[in-house]
Each structure stands twice: as C-alpha cells, then as structure tokens.
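Participant: only geometry, no sequence info:
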C-alpha cells in the first residue's frame, strides 16, 4: 500500500559554525549550503527512499526557490500531483549547525502558511498510511486526520512542533514525538509513563525518539526499546524526519511494528553521518546493509 504525506515544503539554508549563537551574538561560518527541506517534504523523501509508493500534498511558491525545494522529492520518486504552487514565497528554514552536529532552526513558513483544507486531495483511494506533522496550519492537519479516519487510513502524526489541537489525538493511530515534545504534551516523568498518558488520549501507539539514546515505543500491551546505531555524528538535521518517513513506509509495506521501528532507527542514525536533511538520507539498500 502507499503513503500520503501532508506537510511543509521548504528550502534549507544551512551554516556550519563554531557554535549556535546566543541572543545578540554573531557567529561566523565558512559557507552556506542551500538544499531541499521542510518536515513534510523530508518525511516524504525518506518514505520514498525506503521503498513505499509515496505522494506529497503541500505547497511551494512560484519563485526560484521552488526548484531547489522539489529536487529531493523528484529524486525519491514522490508523486507531486497534490503539490500546489501559490502566490506566497516558498518556505525557508535558516539552520545553524555546531561542531557536535546539534542545530538550531528558524522557519519562514511562506506558502506553507497559505495551505488550507481545500488544498487536500478529494480522495484517499489507494492510501494506507497518512503521515502528518505540525508545520502546516492547524486546521489543515486536523482536516487531513479527519479525512484519514473517515477513509479507514492509518494516521501517523509527528507532533513537531508540539502544539496539538484537542480534537486531533483521538484521530491519530500512531504518535511520534521526541522527548521535549513528549514532556510538553504529557508533563514530566519517566518516558514510558509519559507515553502511556498520551495513549489514554487516543493513539494506539506512541513512539518517543531519544537521539543518541535510541527510541522507545509504547502500545496498550507492550513497550519496545531500541538502542541507537553508533555512528560518527556530522549533522542531526533531518534525522527525526527520516525516522518518521522510514517507519511509516515500512509499515505501509506490511512489515511488523518492531521491524519497521528498527529500520527507522538505523536510517535516522545514517542521516546524521552526512550534512543536510534530504541530501543525507540513505536509500533502502544502505539501511538493509546495516540491518544485516
């Protein structure tokens, strides 16, 4: 079966610097890298590279940045019939990466902010998994989830950034958060207990990504924990998006939850070994080699 991603499309402008600047501080870097990004586009690229037929619903501007924004999607074979070209500028993300691979990101939403529920596809025929994030307007994400539930499609939500409409979680089958988003949504506590509190609000599965400490997943009957693949970290940009896209793709292809989660963790780690987001994502053959 196939994956539909409803989400943002950006161009990333990345500077590698000696440190992430503090308020009021100027930090110098040698050069800027201009590359495709946006959480929706990133996750669609990851899903496509992981082998699942994948489509993207989102928007770019009718400007020079759109070609950069679409480069990775085309490389991954993502279907773009539901991609809209709007009057607003293509979204931009300004990213600073420090020598340890950590990053700070500021996003200018541009065309992403102009996407409305009327831009969603009229049917989800042939779609088994709907992958959502939180960089589009809240009304779009909610309407997409409602459409997915009504069509009996598995709804996967990456709650990033961690602002969730009260009506959204009951529509979600699988919630993915990092530990900061987890605490914002569930309050302080031990990760499995926090995830269990989110289960009580509607999702059937909650996955928590923990960076270098791996990831854990809680369902109504089990807790699955996975260590991170040890890799030399160059840049963590896009690792979480890789995780979400690969996990959803492998689930759509019929793999059991534990195998899909393991593959997602390996793919996310491999993304950290190269600079950039989409440009750093591994193809399925590379993931398989490390799984073996």
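Facilitator: Everything's here; your move. Here the structure is a predicted model, which is why all the values come from computation and not from measurement.

Participant: Every contact and neighbour count from this point should use C-alpha atoms.
Facilitator: OK.

Participant: buried stuff in stretch 77-96?
Facilitator: For stretch 77-96, the neighbour count (16 or more other C-alpha atoms under 10 Å) marks 77-80, 82-86, 88-96 as buried.

Participant: what's the span of stretch 166-180 from first residue to last?
Facilitator: Terminal residues of stretch 166-180 lie 19 Å apart, using C-alpha to C-alpha, to the nearest Å.

Participant: ok, now which ones touch residue 291?
Facilitator: 263, 266 (C-alpha atoms under 8 Å, 6 or more residues apart in numbering).

Participant: before we move on, the earlier item: the buried residues of stretch 77-96 in helices, which ones?
Facilitator: Among those, DSSP state H puts none in helices.

Participant: Okay, one more to line up with it:
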C-alpha cells in the first residue's frame, strides 16, 4: 500500500525515575516514583503514527528476552505491522530516564539489540522501502545503516523524514537527500555548528544548512512551538497551552503526528497543526508510548481547544500566505 509509513529504528525498554530535580555529578538523591514503559524513538514514532490512523510497519531488532517479547506484543497491540522486527542474541535496548518536577528529562540509551542492525539487513528491504510513502528514521540505530537507508530511499523518490536524535555528525551529502529534517534546538546546533539559543540564531543555523544543500527543516522548540523552514519559506506552529507532566515522547508524538497527516496527503500547514496538538497531548501524561494520543483523543483535544485551534489555524494560514507572496516576488 503506497500510503504506508515505514519506520526503521530503535525498540527500547524504558526505565524511568521521577525526582524533584536532577542530581549533579557525584550526588545521590531520592526519587519519588519508578516505572517501566515501552519506548525507543523508532517504536515511539511508529506507535504515534499508528494511533493517529497511519498504516505503519516497523523494522528493528529486539533481544530474545522478556523485555523484547513485551515490546513486540505492544507494537502488535497498537496496530503496527511487526513482520520485520527480528529477535537477535544481544539483549533488548534500554533507556534510563530521569524526569524532574517540571517534567524535563535526561536520557541515557543503551542500544543493545538495536546496534546489531546492518546494511545487509536494509538491502533485503529494498522492495519494502520502494513501496513506502514515507520513511521515518532516527539515530538510535547505527549511523552507517541510517545513511545506507537514506541512499536507497532517495533513489526511489520516497519521502524521507529524519529525526537526528541522539545528535551525531551526519555527512552533508546524506542530509541533502532527506525530505524533512526534524531536530530540536540542541540537535540543530550539533548539525550546523552554530548557536541556537534564540530563534534568530536557529534561523541562521538553518540557513547555513540550506546553503549546503539541505531542503527542509522542521524545528521543534517545545513550549515555544515549531517552525517549518526552507530557503524561501517559514511557517510557525504555535504551542498549545497544557499542563506539563513529562516531556519524554513529545518530539516522537509530533513526528508521528506529522507523518500520519502527510500520509493522508494533508496540506503542510494542517499537518504541522495536528503534529503540534499531538505533541501537546503527549506531555500531559507520564511515559513514552503510554502518553501518545490516539485519533479520538486528538480530535477531542482539538474540539476542547477550539479558540486556540482557530488562532493557530489563522496563524498557520497567514504564515503560509506570506510565504507564497514572498516566493511570488522572487
């Protein structure tokens, strides 16, 4: 099916501690709560898109252990196709997450089985990549595999979405082949080597990448909203006002929401609007995949925030019209 969203990425088991604050190096503090959640950026984005109506297939490796079996069942429960999820000898990947009272998190990922994905595995999937409408990638699997996958997908004309997290040095010739690069401010700084402490600096960092041949960037800035950026266009997606509990999977919810909307051939400004709403909903609940909204919850949220929805739509459409006028003058 040509509307398929193919996710090639990590499948992790998250071990999450909630504390009043993050400890400093060498310090021991007491936490408030401890939970385990299914996670991994790849699996998170796959489930985020599937819950919002996307036709999603997951490619990844898990260990032949209890964590892996639980994660596999969870993907199936969320209507993600798992025929290409393989069990390997290495243990299932894990993520150690701490969340403070403000909902801000720090994450250490132990790749485990995720690190066993090879270029040869991707070569076996060329037909699957060719048939996909959208390919979603992150950097919790080996970078050489990501680069190889992008090369193959680009040769087929597949829409490629790359979430460059955790940040890594990616060859510029690879970034040029990506349809949408979706970093946060830290990841944009890493890719560009520029400061991103203000939006003006973020724009300059993006312009630097455009000068090198990158196509389109969607910058996520948390409570400051999201921006679609290209050489001659800028669209701002304002944030929704919500009570923050845990920001762990906000970016994954946004990306999954965007992919689901684009797979339905929705306009870019509408896709950004729905992605922002999905990200906002995700921060109101604890955990990664447990916080990802389904389509009913998203529509209910949009209905309850009608005034914000109206304002956001007007802003997005205004930005879109401005960008079209700007292009027409060139």
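Facilitator: Thanks, I have it. A quick note: this is a predicted structure, and the numbers were derived from the prediction, not measured.

Participant: circling back to that earlier point, show me the buried residues of stretch 77-96 of the first structure that map onto strands.
Facilitator: Per DSSP state E, strands hold the following members of the buried residues of stretch 77-96 of the first structure: 79-80, 82-86, 91-96.

Participant: for the residues you listed, which one is nearest residue 286 of the first structure?
Facilitator: Residue 286 of the first structure lies nearest to residue 79 out of those, by C-alpha to C-alpha, at 22.8 Å.

Participant: Which stretches in the first structure count as strands?
Facilitator: Going by DSSP E, the first structure shows strands at 2-6, 10-16, 32-37, 54-61, 79-86, 91-97, 103-108, 127-132, 154-158, 174-178, 205-209, 215-219, 223-226.

Participant: and of the ones you listed, who's closest to residue 22 of the first structure?
Facilitator: Comparing the strands of the first structure by C-alpha to C-alpha, strand 103-108 comes nearest, at 10.5 Å.

Participant: In the second structure, which residues correspond to the closest one?
Facilitator: Matched against the second structure by TM-score structural alignment, strand 103-108 of the first structure falls on residues 105-110.

Participant: which residues touch the matching stretch?
Facilitator: Stretch 105-110 of the second structure is contacted by residues 93-99, 246-248 when judged by C-alpha under 8 Å, 6+ apart.

Participant: rerun at 6 Å
Facilitator: 93-99 (C-alpha atoms under 6 Å, 6 or more residues apart in numbering).

Participant: Check stretch 279-289 of the first structure too.
Facilitator: With C-alpha under 6 Å, 6+ apart, stretch 279-289 of the first structure has contacts from 49-50, 267, 271, 274.

Participant: try it again with 7 Å
Facilitator: Outside of stretch 279-289 of the first structure, the residues within contact range by C-alpha atoms under 7 Å, 6 or more residues apart in numbering are 46, 49-51, 242, 263, 266-267, 270-271, 274.

Participant: Same question for stretch 212-232 of the first structure.
Facilitator: Against stretch 212-232 of the first structure from outside (C-alpha under 7 Å, 6+ apart): 192, 195-196, 204-209, 265-266, 269, 273.

Participant: Just give me the closest of the residues you listed to residue 171 of the first structure.
Facilitator: Closest to residue 171 of the first structure out of the contacts of stretch 212-232 of the first structure is residue 204 (10.0 Å), distances taken as C-alpha to C-alpha.

Participant: where's the aligned partner of that closest one in the second structure relative to residue 230 of the second structure, distance?
Facilitator: With TM-score structural alignment as the matching criterion, the partner of residue 204 of the first structure in the second structure is residue 215. Using C-alpha to C-alpha, residue 215 of the second structure is found at 6 Å from residue 230 of the second structure.

Participant: Could you do residue 128 of the second structure as well?
Facilitator: 29 Å.

Participant: Which of those two has more residues huddled nearby?
Facilitator: residue 230 (19 against 13; other C-alpha atoms under 10 Å).

Participant: For that one, what is the corresponding residue in the first structure?
Facilitator: So, by TM-score structural alignment, residue 230 of the second structure is matched to residue 219.

Participant: before we move on, what about residue 180 of the second structure?
Facilitator: Aligned by TM-score structural alignment, residue 180 of the second structure pairs with residue 174 of the first structure.

Participant: most centrally placed residue in the first structure?
Facilitator: residue 241 (3.1 Å; C-alpha atoms, centre = their mean).

Participant: Can you find the partner of that one in the second structure?
Facilitator: Match for residue 241 of the first structure (TM-score structural alignment): residue 252.

Participant: Could you report the distance from its match to residue 152 of the second structure?
Facilitator: Distance, residue 252 of the second structure to residue 152 of the second structure, by C-alpha to C-alpha: 24 Å.

Participant: do residue 5 of the second structure as well
Facilitator: As judged by C-alpha to C-alpha, residue 5 of the second structure and residue 152 of the second structure stand 16 Å apart.

Participant: Of these two, give the one with the bigger neighbour count.
Facilitator: residue 5 (29 against 17).

Participant: ok now do that one, which residues does it touch?
Facilitator: The contact partners of residue 5 of the second structure, by C-alpha under 7 Å, 6+ apart, come to 54-57, 132-135.

Participant: Closest to residue 13 of the second structure out of the residues you listed?
Facilitator: Of all these, the one with the least separation from residue 13 of the second structure (C-alpha to C-alpha) is residue 57, at 19.1 Å.

Participant: ok, the closest one touching residue 79?
Facilitator: No. Using C-alpha atoms under 7 Å, residue 57 of the second structure is not in contact with residue 79, being 9.1 Å away.

Participant: Okay, buried residues for stretch 138-150 of the second structure please.
Facilitator: Neighbour-count burial for stretch 138-150 of the second structure, counted by 16+ other C-alpha under 10 Å, picks out 138-143, 145-150.
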